[in-house]
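Pasting the sequence and the predicted model now:
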Amino acid sequence: MTYRQRLSLFIILDSCIVLTAIFISGFLVNASIHILTLPIIVSSIAILFSHHFFSVKLKLYKKAWEYASVGELLIIFKVVSYSIISAMIIQQILVQETYLRLLAVTWTLHMLLIGGSRFVWRLYRDSIINKTNEKNRTLIIGAGSAGTMVARQLLKDNDSHLVPVAFIDDNVRKHHLDILGIPVVGGVDRIANAVTDHDIENIIISIPSLSKKELNTIFLECAKTKAKTKILPLLEDLVTGKISVNQFRDVQVEDLLGRDPVDMDIESISEDITGNVVLVTGAGGSIGSEVSRQISLFRPRQLILLGHGENSIYSIEMELKETYKESEIEFITEIADVQDAEKMMAIMRAHQPDVVYHAAAHKHVPLMERNPEEAVKNNLIGTLNVAKAADWNNVTTFVMVSTDKAVNPTSVMGASKKLAEMIVQGMDQTSDTKFVAVRFGNVLGSRGSVIPLFKKQIEKGGPITVTHPDMVRYFMTIPEASRLVIQAGALAQGGEVFVLDMGDPVKIVDLAKNLIKLSGNAIDEIGIEFTGMRPGEKLFEELLKDDEVHDQQVYPKIYVGKTAELYLAEIDEILLIYSNLDRNALREKLVGLANQTITTNQKSVMSVSM
């Protein structure tokens, strides 16, 4: 139906309603009055024209009545009241008398008939059309403004396959109340009961202000049921209009295990990056590519993307050029191996970077156990080459990406990163360049991490393989890890090992169970198989040893460690003889040196003033 047709229909309908209301009122007020008396005729004409005038003025005819609510009812009240007041004034002018009883009854009938005619379509839609569509009964967690907005959207969206039937909210003052005709049936502890009592098929978590810990608690309650659980889109996506409120997304493992993010000190980071030349090694990897994305937000003059794999470097180059095609950032790619000292020196000399983020490394624990010489080449020699080139070419700040596996290392990979930290701290003692390291835990979704492996195992029908039921790890998201790396560069004074407060560690078996539930499967269907710990693995990881910790945070959720004794001569010896050692001997030498007891020359790194 076109707008003109719709408008004509409403004018005809309302004209009939107005005339009916006035004549019925005349009969009810005084049955002996003839329907064509002057007061009746004057009132009819006055109300009729006034009604149409105010309906147009207040846009009553433009309302979509299938979505009618209190706002539309208020407009009807205004139109009817203004029409009656206008008739009262016209009666006084033309017949010098006001028929208050007649107008009062007319107002009542007018309201009932006009309001009823509008709301009957919504009642029809809600009670007839929605019932004929097959819709999934939905439980909304959160009866605040976001949850109410979700419920309203679902109620008015005829194409949606979801229909809200109950709210869950921990605010006890809302319990047993109805919001938009939907009952609030209790708090989070009532989720399982609500699903059973109301035959719930879908659950929507609609509390944007939830912390990761609170979301995890809610999800664990939802996971006790067979209902599918979804979550409200990210608030920034709603505000920017990328997606609408009814485009719900699945709960991701990052939602449950990722910590509440650390805000960056934009001003200090901008001073280091904006308008400067920045080089990222390992720029095609999980951390390196995200570091490059985050750096680009601060508009460096040049961003050099250095990596060994041409495909990954090509991918991040194309992505950044497409994202920042309107900016003045110059993206430069260098296909190079950090083990090539001459190439590192030549690249630094050619581009003269102000800041270097060194993310290139071998990180896979079992593979490095079987190939310790490659850990030496890439993680030690590679770091030394890049660090020397940075020193020689007067780079302002050098930031190395390290790992929690460098604490009390039991693996070749962890030992090589611990010794690489020593190389970086040793360089800081003799260089004008500020050399620092950043140490954090496992990164969610990075290549080679456990989550992509678990997802593949679930897709194949299981089982998920976990090495040990008591194994725990710290986790953070790739963006958060990358922000920490960049923030460390801004905080650097030289020689620090920065560490993020990682919160509580997560049991790997719990992570596996959550992934199974998130995939919509039952744990018994997929299964979990314990395979035993692999060489070099620990049951738990540490971020700092007890004697390395500064109690005071240098930035919210960021600590700085103490510089331990640096075994630089011993590292030089390993670099000279490693190729002559068999793998077992090299493995023992690396892990042994990284775990030597600190007895002397322990100095404290100066805290960063904030």
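Okay, I see it.

contacts and neighbour counts: CA atoms only from here.
Will do.

what's around residue 119, how many residues?
Residue 119 is flanked by 19 other residues according to other C-alpha atoms under 10 Å.

Would you mind confirming that it makes contact with residue 65?
Yes: using C-alpha atoms under 8 Å, residue 119 is in contact with residue 65, at 6.7 Å.

contacting residues for residue 66?
Listed by C-alpha atoms under 8 Å, 6 or more residues apart in numbering, the contact set of residue 66 reads 119, 121-122, 125, 156.

These in helices, which ones?
Mapping the contacts of residue 66 onto helices (DSSP state H) picks out 119, 121-122, 156.

Does residue 332 belong to a helix, a strand or coil?
Under DSSP: H, G, I helix; E, B strand; the rest coil, residue 332 falls in the strand class.

Just give the nearest non-adjacent residue to it, would you?
residue 304 (4.7 Å; C-alpha to C-alpha, 6 or more residues apart in numbering).

what's the neighbour count on the one you found?
Neighbour tally, residue 304, other C-alpha under 10 Å: 22.

Now do the strand or helix carrying residue 271: distance to the chain's middle.
Residue 271 belongs to helix 266-273 when assigned by DSSP states H and E. Counting by C-alpha atoms, centre = their mean, to the nearest Å, helix 266-273 is centred 24 Å from the centre of its parent chain.

Next one for the comparison:
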Amino acid sequence: MKLLSRSTVVFLCDIVLAGAAWYLSFLLRFNFSIPEDFVRSLWVTLPWVVGAQALVFRLIGLYQGIWRFASLPDLQQLVRSVAAAALCAPLIVLLGMSVVVPRSVYVLDPILLIILMGGVRFAYRAWREHREFGALMAKGKPVLVLGAGETAARLLPDISRSGQWRVVGLLDDNAKKHDRTLYGLRVLGPVRELERLAREMKVSHAIIAMPNVSHEARRDAANACVRAGVKPMTVPSFDDLISGKVSVAAVREVEVEDLLGRDPVKIDAPRLRQLIEGQVVMVTGAGGSIGSELCRQIARFSPSAIVAFERGEFFLYTLVEEFAEVFPQQRIEPVIGDVRDEARLTAAMQQYRPVVVFHAAAYKHVPLMEGANAAEAVRNNVGGTLAAARAAQACGVPRFVLVSTDKAVNPVNVMGATKRLAEMACQALAARGGTTAFSTVRFGNVLGSAGSVIPKFQEQIARGGPVTVTHPDIIRYFMSIPEAAQLVLQAALMGEGSEIFVLDMGEPVRIADLARDMIRLSGASEDEVKIEFTGLRPGEKLFEELLASDETTRPTHHPKVRIARARAIDDTLWLARLERWLSGVLPVDPVALRSELAQWVTEYKPQNDAPQPVMRAPAATGPDSQQA
């Protein structure tokens, strides 16, 4: 059993140091030869001065910190405490004692006290870190750290304490840092030297410690790791580090999303908060990839409630359970219903009165909707959108936002054609007038969504291959789910009625290159895991477009959002005819259904009528959420 607590030991140590500082002040004042008269002054005043200083230290709360983590804030607290304690000495001597103390002693004492107390604290921390950090540095897997900035400075002690890694050096492209040291570790050179250094130092892992640089720089570093044959690791994102969700030591393997992602999206958060805070927001298809992420992003702006409309009971239950854990203060109203059930939608909107409805419910899998399920795609994607939009208009919902797709541009598949027809239906409803502003947001494939190529490739690689790619030249635009959801919110804020917002999807990426990157990231080679080309599937394009040929765009104040001007629906009877067609019996035969659908969407060219030609595309790297 311990006789004294650690804080008591520290307190007693400071008492000794305070006495030593007072004694040294006299020694220095008299050049280490104290006259007899002042020897008496020293010993008479010492217990009173030290006792008063100790009392001040206690009252100020100097002993709440932890010595082993002594840092700059602790030093600042120490200086403030000593400064307050320094006032006690002259007051005690001048007001209560008949001895003389040189004035210079009153100046020397606090200076020496800060040096002694601060020095002992930091010496203790250095000893502890040498004992723990130094010992652990000799253990673990050898690793090189890419980046020698602030993140690396925070990373090195943390990861070394874990004992998992043994950092052997750092690399940084800033030539001014070369040959300098960080925690005793040398910056060996630029990142391009990784392959040579990894070979010479027998390193098989590298940690990318650059969360606040551009994505291109992080991607180049990850590619350098792949070329060097080392396993790339990365620290959490800059946003996660700033928010405190995770520590810098929470390194993880680099995933293909890290190679393909983009720089963080900046949205107009203050205006979005004005729109959403304290209001009700409704999301259809809330259990899906985009719908659930929309709910998460909306929760950041403190709505009074999120109405999660979803047909799938399990997906809705999963979302509610997640919110109970991650957003416990956020009210979420789970509503089970089919978006084709206009009465159910109307009842929900009348009950909760949302200020904006995000319509994300849709069938999106291209090959699955191309054959026998084509009629269901029409009923769900077109009929469901029309039902939700009519309900919003009837209930006076101020904003209705349709989540659409790049496959709606010059569509060659049923899924794309139905989404284009859904866009047209919203435009026609907007033309009728009313208080509801209808907007459409069009974007491409999203990383990690349901049906995404990345989990499929991961499964195939884990089985040893082959990795199946439909065509060597197939390319896709891509976007992360959070980025897509944030830009949908941004477009909703800007919508005034009938706009089709087109999101900046960046550069197109080649699926075959994506497969190769994933194989290399797994630690295998293309000789070990083969790539097999299986041919384009029904309804599949080599590339997707974001704008049709008869559309033009104009910029908005947001650099990643543009507005497309699609052909207007100026026939006042068009919507009534569409409603009659949807309420009738749709053809069971997919060829007949596609033929009828082409009469509604004139730009739709079914592949059974016009086979997709093989086209060469520029080299790129990336995913296709509809590709498998």
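Nice, I can see it. All values derive from a computational prediction rather than experimental measurement.

center of structure 1, which residue is that?
Centroid check for structure 1 by C-alpha atoms, centre = their mean gives residue 234 as the closest residue, at 5.4 Å.

Pretty sure it sits against residue 209.
No: look at residue 234 of structure 1 against residue 209 with C-alpha under 8 Å: they stay out of range, at 10.3 Å.

before we move on, back to that, so the residue nearest to residue 332 of structure 1, which of the three states?
strand.

What is the aligned counterpart of it in structure 2?
In structure 2, the residue matched to residue 304 of structure 1 (TM-score structural alignment) is residue 307.

Over to residue 317 of structure 1?
Aligned partner of residue 317 of structure 1 by TM-score structural alignment: residue 320.

so who does its match touch?
332, 334.

In the helix or strand encompassing it, which residues are buried?
In the assignment (DSSP H and E), residue 320 of structure 2 maps to helix 313-326. The neighbour-count check on helix 313-326 of structure 2 (16 or more other C-alpha atoms under 10 Å) flags 315-316, 319-320, 323 as buried.

Kindly report the same for stretch 246-264 of structure 1.
In stretch 246-264 of structure 1, counting by 16+ other C-alpha under 10 Å, buried: 246, 248, 251, 253-262, 264.

And stretch 45-63 of structure 2, by the same measure?
Buried residues in stretch 45-63 of structure 2 (16+ other C-alpha under 10 Å): 45-46, 49-54, 56-57, 62-63.

Quick one: average offset of the helix holding residue 320 of structure 2 versus structure 1, please.
Helix 313-326 of structure 2 differs from its equivalent in structure 1 by a mean of 2.3 Å after superposition (mean C-alpha distance after the TM-score superposition for structure 1).

mind checking how far the closest residue to residue 338 of structure 1 other than its chain neighbours is from residue 550 of structure 1?
Of all residues not flanking residue 338 of structure 1 in the chain, residue 382 sits nearest, at 4.6 Å (C-alpha to C-alpha, 6+ apart). To residue 550 of structure 1, residue 382 of structure 1 is 29 Å away according to C-alpha to C-alpha, to the nearest Å.

out of those two, which sits in the busier spot?
residue 382 (22 against 16).

give me every residue that touches the counterpart of that one in structure 2.
Mapped onto structure 2 by TM-score structural alignment, residue 382 of structure 1 lines up with residue 384. Taking C-alpha under 8 Å, 6+ apart, we find residue 384 of structure 2 in contact with 338-341, 361.

ditto for residue 544 of structure 1
Residues near residue 544 of structure 1 by C-alpha under 8 Å, 6+ apart: 404, 407, 499, 561.

Now which residue in structure 2 aligns to the first one?
The one in question is residue 404 of structure 1. Checking TM-score structural alignment: residue 404 of structure 1 goes with residue 406.

which residue sits closest to residue 157 of structure 2, ignoring its sequence neighbours?
Closest residue in space to residue 157 of structure 2, ignoring its immediate chain neighbours: residue 133 at 6.7 Å, by C-alpha to C-alpha, 6+ apart.

which residues of structure 2 does stretch 203-212 of structure 1 align to?
By TM-score structural alignment, stretch 203-212 of structure 1 lines up with residues 206-215 in structure 2.

That stretch: how far from the chain's middle?
14 Å.

And stretch 587-598 of structure 1, by the same measure?
40 Å.

Give the buried residues for that stretch.
Those would be 587-591, 593-595, for stretch 587-598 of structure 1 by 16+ other C-alpha under 10 Å.

Which of these sits closest to residue 240 of structure 1?
residue 594 (49.0 Å; C-alpha to C-alpha).

Map that closest one across to structure 2 for me.
By TM-score structural alignment, residue 594 of structure 1 lines up with residue 601.

thinking its match is in contact with residue 422, fair?
No: at 10.2 Å, residue 601 of structure 2 and residue 422 do not qualify as touching, with contact defined as C-alpha under 8 Å.

so what's residue 251 of structure 2 up against?
Taking C-alpha under 8 Å, 6+ apart, one finds 207, 233-236 in contact with residue 251 of structure 2.

Please list the members of these that lie in strands.
Within the contacts of residue 251 of structure 2, residues falling in strands by DSSP state E are 207, 233-234.

export those residues to CSV and tack on neighbour count and distance to residue 37 of structure 2?
Output for these, formatted as CSV (neighbours: other C-alpha atoms under 10 Å; distance: C-alpha to C-alpha, whole Å):
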residue, neighbour count, distance to residue 37 of structure 2
207, 27, 66
233, 21, 69
234, 24, 67
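
The aligned partner of residue 180 of structure 1 in structure 2 and residue 137 of structure 2, how far apart?
Aligning on TM-score structural alignment places residue 180 of structure 1 opposite residue 183 in structure 2. Distance check for residue 183 of structure 2 against residue 137 of structure 2: by C-alpha to C-alpha, it reads 11 Å.
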